[in-house]
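Participant: compute the structure for the input listed below.
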Amino acid sequence: MDTVNSRHAGPAVAPQPWRRRTRRQEWAVFLGWLLALCVVVWCFRVMTQDTIWAFVSDAPRQVADVGWRMLPPDWAFIGELWLPLWDTFNIATLGTLLGLLLAVPVAFLAAHNTTPSRLVLRPLALTVIVASRSINSLIWALLLVAIVGPGVFAGIIAIALRSIGFIGKLLYEAIEEIDARQVEAVTATGATGTQVMAWAVVPQIAPALAGISLFRWDINIRESTVLGLVGAGGIGLKLDAALGTLAWPKVTTILLVILATVALSEWVTARVRQRLI
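Facilitator: Okay, here's the model as predicted:
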């Protein structure tokens, strides 16, 4: 019976090959990539319309010439860098501490689970965080040098203003991710708002706060090395002077000192994080 039925059955339909997209979707993807390529080509033409390509082709020779002029480093100049390097360290450290003191209350006001007012205070705190993160440390330093004059103080304030947004953003996100059950448990004991904050919220965010502060201090060490280029103190003043007089061996010495300082800050940060977190 099965044999008879199989004789009258039509030919077997071959299985269709699997396709990730339909033909229409493939054409849409192709046209999308083609449009993106056209936009990139147009942007490249706009950005390079004033480029002098003779200078670009001559750049490797100029780089090699400057490289030879920078060797060997002027090691006798290193004695003049210790005080500016100390100023750089103070700018980064004091700026980080000041930014931390200002960022912590801003973060508590920005977090939706700790802010006293979601309609007024939270938007204001978020505005402060966004404004701080939108302006680079060099721009803050340039503005502050014009307001308070050149020197280390302008650099400290610039680093602090830049740090508020970084610390505040990461910290308020950490506050919003705390375990609400611990807060409810402490609240159920009849604790006041301050006690709930001290015993339920702060212990949960303390490791994150320590890590964020160390990370920001490490970043500020790097940023403070160039603030002197706009007159905000530190080793950047020496770098600007050496570049201005084309003293390339001194420039090499300064860059090597900056490299060693950044490497040391990386090592210190890693060791402290291992102990605290």
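Participant: from now on I want contacts and neighbour counts done on CA atoms only, so please keep to that.
Facilitator: Fine.
Participant: shouldn't Leu161 be in contact with Leu97?
Facilitator: No - assessed by Cα atoms under 8 Å, Leu161 is found out of contact with Leu97, at 11.0 Å.
Participant: quick one more, to check against the first:
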Amino acid sequence: MSTAAPPNAALAHVEARTWRRFTPRQRISRFAVYLAVVIAIVLSVRAIEIIPEFLYDAPEQMMDLFRRMWPIAWSHYPKGVHDALVETLHIATLGTILAVVMAVPIGILAANNAVPSRPLNYLAKLMLVSSRSVNSLVWALLFVAVFGPGALAGTLAIAFRSIGFIGKLFGEALEESNRGTIEALEAAGAPWRSRFLWGYWPQVEPAFWSIALFRWDINVRESAVLGLVGAGGIGMALDSAMNLFQWDRVAMVLFAIFAVVVVAEVVVTQIRKRIL
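Facilitator: Below you'll find the predicted structure:
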């Protein structure tokens, strides 16, 4: 005959079991992550060598800079800003087109379902990583050294910087495509070109246009500063005005850049609504 446990003993057993959200190993891991973040912040603050005097004086200097920028030199736009702004748009547009032409084949090679060859996949991914790892200003410096100052260097810098972005996203879109249509075409004996045009492309076409438009929008912003290193565009007008301490003209250039970025965002949004 079994006897029931005393009520007091059962209650003590229940109270001894407490619910914890994380296991001891998880708590230690979270503490290690938090500690690493704190250490990284401390080391970063020490490395950048903040000068307290400059930090305290920053608000006053900013207000003085804004007072020098006002009123904006609107009269400087026709002769000093318009042509440079148009050149910036040309750099962004042509650079994006060149990037698309070069990135699409590399993106196809990077997709292991479209091109089932590991060496080619790794080579293409290496090229995409190499493109993304170098900043557009660094590309601009390299091409300025090769071709000299001007819009050509800026266009090539935008193009080579964009290859990694467009190729990576396009290759990932290919890898995520549905295999049903491709397998049907393979079973029918269709060559690779037909499989790509009728199997892969209809599935990735919306993603392709979305990637290209988004990259053009980014390139409009990036090409605005390439002139700071001599790669053409409105950045050269900005650099010239800053070197001459013509802050009202600097304000005009900054306003023009802001306006173009806003217009580009609106245009890209409208185009995506109509074609996607």
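Participant: ok so, going back, so Leu161 and Leu97 of the first structure - more neighbours on which side?
Facilitator: In this comparison of Leu161 of the first structure against Leu97, neighbours counted by other Cα atoms under 10 Å, the higher total goes to Leu161 at 28 against 18.
Participant: packing partners for the strand or helix carrying that one?
Facilitator: Assessed by DSSP states H and E, Leu161 of the first structure sits inside helix 152-176. When contacts are defined as 3 or more Cα pairs under 8 Å, 6 or more residues apart in numbering; DSSP states H and E, helix 152-176 of the first structure packs onto helix 82-110, helix 121-134, helix 137-148, helix 202-224.
Participant: comparing those helices, which comes out most buried?
Facilitator: Mean neighbour count (mean count of other Cα atoms under 10 Å) peaks for helix 82-110 among those, with a mean of 22.
Participant: what's the angle from that one to helix 152-176?
Facilitator: Orientation check (axes from the mean of the first three to the mean of the last three Cα atoms, to 10 degrees): helix 82-110 of the first structure against helix 152-176 gives 40 degrees.
Participant: before we move on, the earlier item: quick check: angle from the helix holding Leu161 of the first structure to helix 121-134?
Facilitator: The directions of helix 152-176 of the first structure and helix 121-134 differ by 130 degrees, with the same axes, to 10 degrees as the criterion.
Participant: in the second structure, which residues correspond to helix 152-176 of the first structure?
Facilitator: Helix 152-176 of the first structure lines up with residues 151-175 of the second structure when matched by TM-score structural alignment.
Participant: average distance between the matching stretch and the first structure?
Facilitator: Stretch 151-175 of the second structure: mean distance to aligned residues in the first structure after superposition is 0.4 Å, counting by mean Cα distance after the TM-score superposition for the first structure.
Participant: work out the gap between that stretch and the centre of the chain.
Facilitator: The chain centroid and the centroid of stretch 151-175 of the second structure are separated by 11 Å, computed with Cα atoms, centre = their mean, to the nearest Å.
Participant: list the contacts of stretch 127-141 of the first structure.
Facilitator: Contact with stretch 127-141 of the first structure is made by 106, 154-155, 157-159, 161-166, 168-169, 223, 226-227, 230-232, as judged by Cα atoms under 8 Å, 6 or more residues apart in numbering.
Participant: which of those residues are buried? Put it as a ChimeraX command.
Facilitator: Buried residues within the contacts of stretch 127-141 of the first structure, by 16 or more other Cα atoms under 10 Å, are selected in ChimeraX with:
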select :106,154,155,157,158,159,161,162,163,164,165,166,168,169,223,226,227,230,231,232
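Participant: which one is Ile157 of the first structure nearest to, not counting chain neighbours?
Facilitator: Taking Cα to Cα, 6 or more residues apart in numbering, and ignoring the residues beside it in sequence, Ile157 of the first structure has Gly95 as its nearest neighbour in space, at 6.2 Å.
Participant: enumerate every residue touching the one you found.
Facilitator: Neighbour list for Gly95 of the first structure: Gly155, Ile156, Ile157, Ala158, Ile159, Ala160, Ser163, Asn220 [criterion: Cα under 8 Å, 6+ apart].
Participant: can you put those residues in JSON lines and add distance to Val66 of the first structure?
Facilitator: Converted to JSON lines, the contacts of Gly95 of the first structure look like this (distance: Cα to Cα, whole Å):
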{"residue": "Gly155", "distance to Val66 of the first structure": "30"}
{"residue": "Ile156", "distance to Val66 of the first structure": "33"}
{"residue": "Ile157", "distance to Val66 of the first structure": "35"}
{"residue": "Ala158", "distance to Val66 of the first structure": "32"}
{"residue": "Ile159", "distance to Val66 of the first structure": "32"}
{"residue": "Ala160", "distance to Val66 of the first structure": "36"}
{"residue": "Ser163", "distance to Val66 of the first structure": "35"}
{"residue": "Asn220", "distance to Val66 of the first structure": "29"}
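Participant: which of those lies closest to Gln25 of the first structure?
Facilitator: Ser163 (46.4 Å; Cα to Cα).
Participant: residue contacts, that closest one?
Facilitator: Ser163 of the first structure neighbours (Cα under 8 Å, 6+ apart): Gly95, Thr96, Gly99, Leu100, Ala103, Ser132, Arg133, Arg216.
Participant: Leu98 of the first structure - nearest residue in space that isn't next to it in sequence?
Facilitator: With Cα to Cα, 6+ apart as the criterion, Leu98 of the first structure has its nearest non-adjacent residue at 5.6 Å, and that residue is Ala160.
Participant: tally of neighbours for the one you found?
Facilitator: Neighbouring residues of Ala160 of the first structure were enumerated by other Cα under 10 Å; the total is 28.
Participant: need the overlap of contacts for Leu161 and Leu97 of the first structure.
Facilitator: The contact sets of Leu161 of the first structure and Leu97 do not overlap (Cα under 8 Å, 6+ apart).
Participant: give me the angle between the helix holding Leu161 of the first structure and helix 202-224.
Facilitator: 150 degrees.
Participant: which strands and helices sit next to the next helix or strand after helix 152-176 of the first structure?
Facilitator: Helices and strands here follow DSSP H and E; after helix 152-176 of the first structure, the next one along the chain is helix 180-188. Contacts of helix 180-188 of the first structure with other secondary structure elements, assessed using 3+ Cα pairs under 8 Å, 6+ apart, are made with helix 193-196.
Participant: ok now stretch 71-89 of the first structure, how far from the chain's centre?
Facilitator: In terms of Cα atoms, centre = their mean, the centre of stretch 71-89 of the first structure is found 27 Å from the chain centre.
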